[in-house]
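K.L.:
Pasting a predicted model and its sequence here:
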Amino acid sequence: MQVPKSKRHPWKGTERLHNLQITPPTSPKYRKKKKKDKEKIEVETRKRQREKNSDFQLKKIMFLEEASQQEELAKEWCFKPCEVRELSNHEFFMPGLVDTHIHAPQYSFAGSNVDLPLLDWLTKYTFPTELKFQNIDFAEEVYTRVVRRTLKNGTTTACYFGTIHTDSSLLLAEIADKFGQRAFVGKVCMDMNATVPEYKETTEASIKETERFVSRMLQKNYSRVKPIVTPRFSLSCTDTLLNKLGSIAKIHNLHIQSHISENISEVEAVKSLFYDYKNYTDVYDRNNLLTDKTVMAHGCYLSAEELQVFKERGAAISHCPNSNLSLSSGFLNVLEVLKHEVKIGLGTDVAGGYSSSMLDAIRRAVMVSNILLINKINEKSLTLKEVFRLATLGGSQALGLDKEIGNFEVGKEFDALLINPKASDSPIDLFSGDLVGETSEAVIQKFLYLGDDRNIEEVYVGGKQVVPFSSSV
């Protein structure tokens, strides 16, 4: 975790220009005039470049320098003193949080009904709730609230499951775009459901509606909201549907999301149903659903052989510690995943995970790793720094966005949170020893362990401030 060196953050700048190479005559007077002319040309050129690239400026991190260099930087990048944001010694910016697995419709019962194991939980609570999303008005209420809540919680990028309903899933994408959240949105596909048979599609309808969903999303061409192919999990999909979804993803070069090896009963059921396959991973792999654009939630019971396939395909895992604990599903050994060089990020997995906050996911990921250490499964546990990385850069890598977001490298888009540990009614108490240096690591740790949305004063996606919310949304 890197503490920002500078407390002065110019929001705007222009592309760096090569110095104009002018060889002046020997006359000192002429040389002085020529130098002034050169400086004037450079300043005017930068001003024109700045005006021309105003949209570009707002998206990208243009430079990272010391605050002591502000005067020189102002000349080079043509920003004004009024465009400099100066933070107090307890405030800091951090990269936006990336939620690699969240069920948007389940937000309607988040914080309740986590008293059953996975398959019973799906039957009693989840499928009946998701069935309600054929009602577009109900969908709009829930989806508006989940997007607003996750943004307030600092989730700048979310990978959403919708429901089997195409129109409400399209609405989720529209709402995410309206509020400025970076997102993947998937229309759920399932042509098998013996326990709640009214909540499923025919194979043909699922394929047709997925194609309609993808077509409409591509036509919309949202700048930061993209479609993602979404078979719910193997138990809800026939081979025919899985294979066709793999083809759709390949044709359109789309991302893919699903679940894998979350619960022992689920793993055994997959083994029984798909007896022609080597294992759970093979079901997805042989149907072209395990690619370098795939993110699979959970993975608690993946074998070393399966992790090797993940590595070879470039597929990622979303670690969802809250739901793994809340539904008594299991523990994911993140260190084992990393040892196999498999990409991994964090997910809230609402509503199996009862919290929509990625801060909760960070805390529980640390605790799960500590439990594995206590039980001598691992010789060490994940550090807070390592888990923070999973919630930011790790998540962007899992979703194939690490060239655009995930940290504060020059050239990446500015997805960021402004953190104020001393905000009104803050759950954090700071003491004089915490504030040694520009922004001490202790302050950052206290926010990650104790903070909440009250400390997240501003949220930026692609350089645009999206929290506090604009009056227009």
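P.N.:
Yep, that arrived.

K.L.:
From now on I want contacts and neighbour counts done on CA atoms only, so please keep to that.
P.N.:
Noted.

K.L.:
ok, how many other residues are close to residue 410?
P.N.:
For residue 410, the neighbour count with other C-alpha atoms under 10 Å is 12.

K.L.:
ok, the residue nearest to it when sequence neighbours are not counted - contacts?
P.N.:
Once flanking residues are discounted, residue 410 sits nearest to residue 61: 5.0 Å by C-alpha to C-alpha, 6 or more residues apart in numbering. With contact taken as C-alpha atoms under 8 Å, 6 or more residues apart in numbering, residue 61 is in contact with 408, 409, 410, 411, 412, 413, 414.

K.L.:
switch to 6 Å and redo it
P.N.:
410, 411, 412, 414 (C-alpha atoms under 6 Å, 6 or more residues apart in numbering).

K.L.:
ok, structure two:
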Amino acid sequence: MMSSNESAAGIAHVYRGTFVHATYHTAVEILEDRLLGVDTEGKIAFIGSGKEVDRLSQKWGFEAFAVTQLGQHEFFMPGMVDTHIHASQYSYAGTALDMPLLQWLNMYTFPVEACYKDLEFARNVYTHVVKRTLRNGTTTACYFATIHTDASLLLGQIANDFGQRALVGKVCMDTNNFIPHYKETPEESEGETNRFIGELLKKKYPLVRPVVTPRFAPSCSAALLGYLGEIAHNNDLHIQSHISETKEEVNLVKELFPDYDSYTDVYHRHNLLTDKTVLAHGCHLTDGELKLFRETGASIAHCPNSNISLCSGMLDVRRVLNHKVKLGLGTDVAGGYSPSMLDAVRRTLDTSKALTIQDTQYHTLTFEEVFRLATLGGSQALSLDENTGNFEVGKDFDALRVNTDAAGGPIDLINHGEGPKVLLEKFLNLGDDRNIVEVYVAGKRVVPFVEGP
């Protein structure tokens, strides 16, 4: 497959081997013995047959001997997209999973997030979470930070420094019935949100953007929600929040917003439901609410580890997709205990199979479908799929070089003649960061890190 429009930029790198990705029509497409050229701007300039290396080298001006050749058990796949992760909760990931959501927030989350007024504490945690997610193949992350503007700006700087594509949100909350000292006044929230957005945009980071972030409806006044909808509209910004994670939360929203038709309606009537909105969880959404998602173009971040770890519920992904609502996957650290998107893939499959146990007529998700959700689906959910998500000419080269036979890795290849689709399935089910030997974002190799692991 060749582009009719040749890149104006020169060719920086050419790779030859197997490329595995999703398209809008096919959950998994295998491209064997392909040449893929990346231009000096980090975009995919061409994709052609490996057998045409001489002709392509003459056409695109690269030396055939300079082509990087993948090994027999290697393939490139698109970078994974984490559509929902709390960078500020990473310090206690893997612990504190012994109570329901609202009590969990009170006992663990809000006290820890209050510590981020200390910028050295913030720098330490945020450096660790960006490096860990990149090592695990997350090339794009949609981050919640905290209410602290300077620490949130620091997260944006760290993501930029390590080369991760990121949406970074300063959390907004002017109502907190759990920990009274961890909240803002409406004036503080509005003013600091303006400062955060203005200062982050002024940095002109190529891959890091602000995202308007009301924590969730129960922690925000109607006035604050309305202001955030206005600032998102005026600046054409992404929006992220939570919705219908637990039944207790849904009932709380009914009490706090009695004049609204539904939890979704609260966001909709404050102009927070747009084609750049991603709302996490959605376990208990009605058909009417899903219809509103589809009509507005808003998306859902499915966070299966968190949903099960906090006993919140099980999202019926098939039902969401049948409603033609955009959906990506999220780790939801630290409600989800793993920062790896491979874990999100596995828990998504587990949840789908649990629903099948409950109803034998249920249409279980396939690993191919979940692969697409972790890559192209996530880019669609964040409205970034014009730039990334799969291997198409003109898109940024966000990619993982996967070696299923990596020394010391978790995969034993007994039959070394296995084809690329089998290798993909083994990687999704068994692999970890040891199999991800290189990570590229916008054409730049960001893993291994320059200063070492």
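P.N.:
Thanks, I have it. Computed from a predicted model, the values in this text were never measured in an experiment.

K.L.:
top of the contacts of residue 61 of structure 1 by neighbour count?
P.N.:
Neighbour counts for the contacts of residue 61 of structure 1 peak at residue 414, which has 28 neighbours (criterion: other C-alpha under 10 Å).

K.L.:
could you check the distance from that residue over to residue 93 of structure 1?
P.N.:
10 Å (C-alpha to C-alpha, to the nearest Å).

K.L.:
what residue of structure 2 takes the place of the residue nearest to residue 410 of structure 1?
P.N.:
Under the alignment (TM-score structural alignment), residue 61 of structure 1 pairs with residue 44 in structure 2.

K.L.:
One more: residue 363 of structure 1?
P.N.:
Residue 363 of structure 1 maps onto residue 346 of structure 2 when the alignment is built from TM-score structural alignment.

K.L.:
how close does that match get to residue 318 of structure 2?
P.N.:
16 Å.

K.L.:
now the helices for the stretch 251-400 of structure 1?
P.N.:
For the stretch 251-400 of structure 1, applying DSSP state H, counting those that start in this stretch gives helices covering 264-273, 280-285, 304-313, 321-326, 334-339, 358-374, 384-389, 395-398.

K.L.:
which one of those helices lies closest to residue 435 of structure 1?
P.N.:
helix 384-389 (19.1 Å; C-alpha to C-alpha).

K.L.:
for the aligned partner of residue 169 of structure 1 in structure 2, helix, strand, or coil?
P.N.:
By TM-score structural alignment, residue 169 of structure 1 lines up with residue 152 in structure 2. Of the three states, residue 152 of structure 2 takes helix under DSSP: H, G, I helix; E, B strand; the rest coil.

K.L.:
and if you look at residue 54 of structure 2?
P.N.:
Secondary structure state of residue 54 of structure 2, per three-state DSSP, is helix.

K.L.:
Counterpart of it over in structure 1?
P.N.:
Looks like residue 54 of structure 2 aligns to residue 71 there (TM-score structural alignment).

K.L.:
Over to residue 382 of structure 2?
P.N.:
In structure 1, residue 382 of structure 2 lands on residue 399 (TM-score structural alignment).

K.L.:
Give me the spatial nearest neighbour of the equivalent of residue 149 of structure 1 over in structure 2, chain neighbours excluded.
P.N.:
Residue 149 of structure 1 maps onto residue 132 in structure 2, with residues paired by TM-score structural alignment. Closest residue to residue 132 of structure 2 apart from its sequence neighbours, by C-alpha to C-alpha, 6+ apart: residue 339 at 7.3 Å.

K.L.:
can you check residue 155 of structure 1 too?
P.N.:
Once flanking residues are discounted, residue 155 of structure 1 sits nearest to residue 97: 4.7 Å by C-alpha to C-alpha, 6+ apart.

K.L.:
Which position in structure 1 pairs with residue 219 of structure 2?
P.N.:
Match for residue 219 of structure 2 (TM-score structural alignment): residue 236.

K.L.:
Its match and residue 259 of structure 1: what is the separation?
P.N.:
Taken as C-alpha to C-alpha, the span from residue 236 of structure 1 to residue 259 of structure 1 is 11 Å.

K.L.:
Please apply the same query to residue 335 of structure 1.
P.N.:
From residue 335 of structure 1 to residue 259 of structure 1 the distance is 20 Å (C-alpha to C-alpha).

K.L.:
Between these two, point out the one with more neighbours.
P.N.:
residue 259 (19 against 15).

K.L.:
Give the equivalent position in structure 2 for the more buried one.
P.N.:
Checking with TM-score structural alignment, residue 259 of structure 1 has residue 242 as its match.

K.L.:
can I assume that match is in contact with residue 278?
P.N.:
No - using C-alpha atoms under 6 Å, residue 242 of structure 2 is not in contact with residue 278; the gap is 8.4 Å.

K.L.:
quick one: stretch 90-104 of structure 1 aligns where in structure 2?
P.N.:
Against structure 2, stretch 90-104 of structure 1 falls on residues 73-87 (TM-score structural alignment).

K.L.:
Run through who's touching the matching stretch.
P.N.:
Contacts of stretch 73-87 of structure 2 (C-alpha under 6 Å, 6+ apart): 18-21, 137-145, 301, 329-333, 374-375, 378, 390, 398-404.

K.L.:
Those in helices, which ones?
P.N.:
If you go by DSSP state H, the contacts of stretch 73-87 of structure 2 have residue 378 in helices.

K.L.:
Please report the distance of the nearest residue to residue 289 of structure 2 once chain neighbours are set aside from residue 298 of structure 2.
P.N.:
Nearest residue to residue 289 of structure 2 in three dimensions, chain neighbours excluded: residue 264, at 6.0 Å (C-alpha to C-alpha, 6+ apart). According to C-alpha to C-alpha, residue 264 of structure 2 stands 10 Å off from residue 298 of structure 2.

K.L.:
same question, residue 331 of structure 2
P.N.:
From residue 331 of structure 2 to residue 298 of structure 2 the distance is 19 Å (C-alpha to C-alpha).

K.L.:
Between those two, tell me which one has more neighbours.
P.N.:
Comparing residue 331 of structure 2 with residue 298 by other C-alpha under 10 Å, the one with more neighbours is residue 331, at 30 against 26.

K.L.:
Next, residue 9 of structure 1: secondary structure please.
P.N.:
Under three-state DSSP, residue 9 of structure 1 falls in the strand class.

K.L.:
which one of the helices of the stretch 251-400 of structure 1 has the most crowded surroundings?
P.N.:
helix 395-398 (a mean of 27; mean count of other C-alpha atoms under 10 Å).
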